[in-house]
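Trainee: Quick one, fold the following:
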Amino acid sequence: MNRLLPPPVPESQLPAAVDWAIVSRRAIRAFLPTPVPRALLLEILDVARHSASGVNMQPWQVHVLTGAAQQRLSAAILRAHDDPATLAGLQEPYPYYPAHWVSPFLERRRQLGWQLYGLLGITRDDKARMHAQHARNYRFFDAPAGLIFTVHAALAQGSLIDYGMFLQSLMVAARARGLDTCPQVAFTPFHHIVAQQLGLPDTQRLVCGMSLGYADPSRPENALVSPREPVAGFTHFHDDEGSGPVPLP
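Mentor: Sure thing, here's the model as predicted:
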């Protein structure tokens, strides 16, 4: 795609189309077995590669898994996931979540968890079903394509910011083509297993995984629409005199 070309649709239609692709993106946790053609995957990645990055470092490395390769990785992680001794010895390549949760983030995390488990009929004391549901992460929620994202170990936290923009671009490009995704930090504790299965060099560290495919509309978990704070809850306008924040109407 030529980055200097005019828009392919009338400019009046652009905001609605872009906004729809962003707003309708959700984390989908059950997929149909319908294959995603490699040409379509390449098309999405070709769009996402234009994401912004500091001094144009473009820190992303993408590993696309389908078929037997995806199944082998899933099986290796699931063996570790089902072994408490192995789980206890795992270490993440970087801290994604805080060591100590504070408000309002703790409440938002709990709300999302119980919304999902509520749709699935999983009660608070049903640890076995919770474990089984968490394990679905490592099957890529049955999506036909699983993506693993890695970054060079020499890079710093700023490259993770760049990576977030790349991931968002990829998910929005997928959504615009009728596909759904689920970004998954759940893979990070299994960095060494992923590295072994994919033959990653020591210079690469795992950022996250992602499921990609066509959502299964019959599954109850796909009815989950996580709430978002209104703009007034996180935006502060400051006037020209610097007298402080101006509340939103």
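
Trainee: CA only for contacts and neighbour counts going forward, please
Mentor: OK.

Trainee: Strands of the chain, start to end?
Mentor: 61-65, 145-152, 180-184, 204-213, 237-238, 245-246 (DSSP state E).

Trainee: With mean neighbour count and distance to residue 166 as extra columns, can I get the ones you listed in JSON lines?
Mentor: Converted to JSON lines, these look like this (neighbours: other C-alpha atoms under 10 Å; distance: least, C-alpha to C-alpha, whole Å):
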{"stretch": "strand 61-65", "mean neighbour count": "15", "distance to residue 166": "11"}
{"stretch": "strand 145-152", "mean neighbour count": "22", "distance to residue 166": "10"}
{"stretch": "strand 180-184", "mean neighbour count": "23", "distance to residue 166": "12"}
{"stretch": "strand 204-213", "mean neighbour count": "24", "distance to residue 166": "12"}
{"stretch": "strand 237-238", "mean neighbour count": "12", "distance to residue 166": "28"}
{"stretch": "strand 245-246", "mean neighbour count": "11", "distance to residue 166": "31"}
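
Trainee: Can I get the ones you listed in JSON lines including distance to residue 169?
Mentor: Formatted as JSON lines, the strands of the chain follow (distance: least, C-alpha to C-alpha, whole Å):
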{"stretch": "strand 61-65", "distance to residue 169": "14"}
{"stretch": "strand 145-152", "distance to residue 169": "14"}
{"stretch": "strand 180-184", "distance to residue 169": "12"}
{"stretch": "strand 204-213", "distance to residue 169": "13"}
{"stretch": "strand 237-238", "distance to residue 169": "27"}
{"stretch": "strand 245-246", "distance to residue 169": "31"}
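
Trainee: Relative to residue 193, which of these is closest?
Mentor: Nearest to residue 193 among those is strand 204-213 (10.5 Å), distances taken as C-alpha to C-alpha.

Trainee: what does that closest one rub up against?
Mentor: 31-32, 34-36, 93, 140-141, 143-153, 160, 179-188, 191 (C-alpha atoms under 8 Å, 6 or more residues apart in numbering).

Trainee: and what of stretch 129-137?
Mentor: By C-alpha under 8 Å, 6+ apart, stretch 129-137 touches 78, 81, 122, 142, 184, 186-187.

Trainee: from these, which two are the most distant?
Mentor: Once C-alpha to C-alpha is applied, those give 122 and 187 as the farthest pair, at 22.4 Å.

Trainee: Please generate a structure for the following sequence too, so the two can be compared:
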Amino acid sequence: MSPLSQESTKPSAASLPESLPPRTLRELLESRWSCREFLPREVPPAEIERVLDVARLTPSWCNTQPWHVDVLSGGAAEGLRDALRAAIADGPAQNPDIEFPAAYDGVYQERRRESGLQLYASLGIEKSDRAGSGRQMLRNFDFFGAPHVAIVTTEAALGPYGAVDCGLFISNFILAAHEIGIATVPQAALATQSPVIREYLGLKSERRVVVGISFGYPDGDAPVNAYRTSRQSVAEVATFHRDAVS
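Mentor: Below is the predicted model of the structure:
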């Protein structure tokens, strides 16, 4: 029996606002960032439901809506922290349900490297400081101090496209949260411990852990929350075709 089997509850039917304050999608995308240092103050349940009430509107293939979210707060979140810490005590072995990239080559490695260097520079961690970067990586399993974590899962039988649909849901979740001042960080690192998460939540073996999203209010004084990553131009992300291909 999972630690949460007797405690899990469904969200209350709270009266939620029909619309969010007006803000363009571009403004949300340009201003959102992945938060890596949170304040301990919890987000009110009604605000969490408000985020979910927006994210649930995400489109999906044949309207399958293949996502499910377990939202952990308080003792439930702390219990998962403890379970993850115990699992990685001898080193964080990777056991993701969804296969990780085989390699990062070319521009993908360059972008990954640029992002990593920005992260460590914001924390004062030198490129050669493997111990320092290792400690920062382990902060993933502490949810970067966030009081809440959302675990997104899908059915194994739905395959890659079920996970793709979940990606749309995750994007809408983090944008809806950002809209009302809630910071987030989607973490594939948590998915490396999928068996631990599945056991803790009492999920069936057919459920696949896609990602964890730590969320809460950002620590505005933390240097790690000040850096921003770059994005490609339209010319780099798109190829336009007009003439027929012979």
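
Trainee: related to what we said a few turns ago, residue 122 and residue 187 of structure 1 - which one has more neighbours?
Mentor: For residue 122 of structure 1 and residue 187, the more surrounded residue by other C-alpha atoms under 10 Å is residue 187, and the numbers stand at 20 against 16.

Trainee: Map the more buried one onto structure 2.
Mentor: When structure 2 is aligned by TM-score structural alignment, residue 187 of structure 1 is paired with residue 190.

Trainee: Relative to residue 107 of structure 2, how far out is that match?
Mentor: Between residue 190 of structure 2 and residue 107 of structure 2 the computed distance is 25 Å (C-alpha to C-alpha, to the nearest Å).

Trainee: Same check on residue 79 of structure 2?
Mentor: Distance from residue 79 of structure 2 to residue 107 of structure 2, by C-alpha to C-alpha: 39 Å.

Trainee: swap in residue 195 of structure 2?
Mentor: For residue 195 of structure 2, the distance to residue 107 of structure 2 - C-alpha to C-alpha - is 32 Å.

Trainee: same check, this time on residue 126 of structure 2
Mentor: Distance from residue 126 of structure 2 to residue 107 of structure 2, by C-alpha to C-alpha: 23 Å.

Trainee: These two - which one has more neighbours?
Mentor: More neighbours surround residue 126 than the other of residue 126 of structure 2 and residue 107, with 12 against 9 (other C-alpha under 10 Å).

Trainee: list the contacts for that one?
Mentor: 120, 132.

Trainee: What residue in structure 1 is paired with it?
Mentor: For residue 126 of structure 2, the residue aligned by TM-score structural alignment is residue 123.

Trainee: now swap in residue 97 of structure 2 and tell me
Mentor: Match for residue 97 of structure 2 (TM-score structural alignment): residue 93.

Trainee: Is it correct that its match is in contact with residue 187?
Mentor: No: using C-alpha atoms under 8 Å, residue 93 of structure 1 is not in contact with residue 187, being 10.4 Å away.

Trainee: What count of nearby residues applies to residue 157 of structure 1?
Mentor: Count around residue 157 of structure 1 with other C-alpha under 10 Å applied: 9.

Trainee: so how far is residue 15 of structure 1 from it?
Mentor: For residue 157 of structure 1, the distance to residue 15 of structure 1 - C-alpha to C-alpha - is 32 Å.

Trainee: Which one of the strands of structure 1 lies nearest to residue 222 of structure 1?
Mentor: strand 180-184 (10.7 Å).

Trainee: on average, how far is that closest one from the matching bit in structure 2?
Mentor: Superposing on structure 2 and averaging over aligned pairs (mean C-alpha distance after the TM-score superposition for structure 1), strand 180-184 of structure 1 comes out at 0.6 Å.

Trainee: tell me what that strand is packed against?
Mentor: Applying 3 or more C-alpha pairs under 8 Å, 6 or more residues apart in numbering; DSSP states H and E, we find strand 180-184 of structure 1 packed against helix 157-176, strand 204-213.

Trainee: Could you measure from residue 53 of structure 1 over to residue 161 of structure 1?
Mentor: 8 Å.

Trainee: Distance check, the most centrally placed residue in structure 2 against residue 172 of structure 2.
Mentor: With distances taken as C-alpha atoms, centre = their mean, structure 2 has residue 186 as the residue nearest its mean C-alpha position (1.6 Å). For residue 186 of structure 2, the distance to residue 172 of structure 2 (C-alpha to C-alpha) stands at 12 Å.

Trainee: Now stretch 25-35 of structure 1: buried residues?
Mentor: Buried residues in stretch 25-35 of structure 1, counted by 16 or more other C-alpha atoms under 10 Å: 25-32.

Trainee: chain center to it: distance?
Mentor: 12 Å (C-alpha atoms, centre = their mean, to the nearest Å).

Trainee: So what touches it?
Mentor: By C-alpha under 8 Å, 6+ apart, stretch 25-35 of structure 1 touches 141-145, 171-172, 175, 180-183, 213-216, 219, 221-222, 225.

Trainee: same check, this time on stretch 65-74 of structure 2
Mentor: Under C-alpha under 8 Å, 6+ apart, the answer for stretch 65-74 of structure 2 is 58-60, 147-155, 158, 162, 165-166, 169.

Trainee: Quick one: map residue 218 of structure 1 onto structure 2.
Mentor: By TM-score structural alignment, residue 218 of structure 1 lines up with residue 221.

Trainee: now swap in residue 26 of structure 1 and tell me
Mentor: So residue 26 of structure 1 corresponds to residue 33, using TM-score structural alignment.

Trainee: now the helices for structure 2?
Mentor: Remark: helices assigned in structure 2 by DSSP state H are 25-31, 45-55, 74-87, 106-122, 130-138, 159-179, 188-191, 194-201, 234-237.

Trainee: would JSON lines of the ones you listed with distance to residue 64 of structure 2 be doable?
Mentor: As requested, these are exported to JSON lines (distance: least, C-alpha to C-alpha, whole Å):
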{"stretch": "helix 25-31", "distance to residue 64 of structure 2": "25"}
{"stretch": "helix 45-55", "distance to residue 64 of structure 2": "14"}
{"stretch": "helix 74-87", "distance to residue 64 of structure 2": "29"}
{"stretch": "helix 106-122", "distance to residue 64 of structure 2": "31"}
{"stretch": "helix 130-138", "distance to residue 64 of structure 2": "34"}
{"stretch": "helix 159-179", "distance to residue 64 of structure 2": "8"}
{"stretch": "helix 188-191", "distance to residue 64 of structure 2": "22"}
{"stretch": "helix 194-201", "distance to residue 64 of structure 2": "22"}
{"stretch": "helix 234-237", "distance to residue 64 of structure 2": "29"}
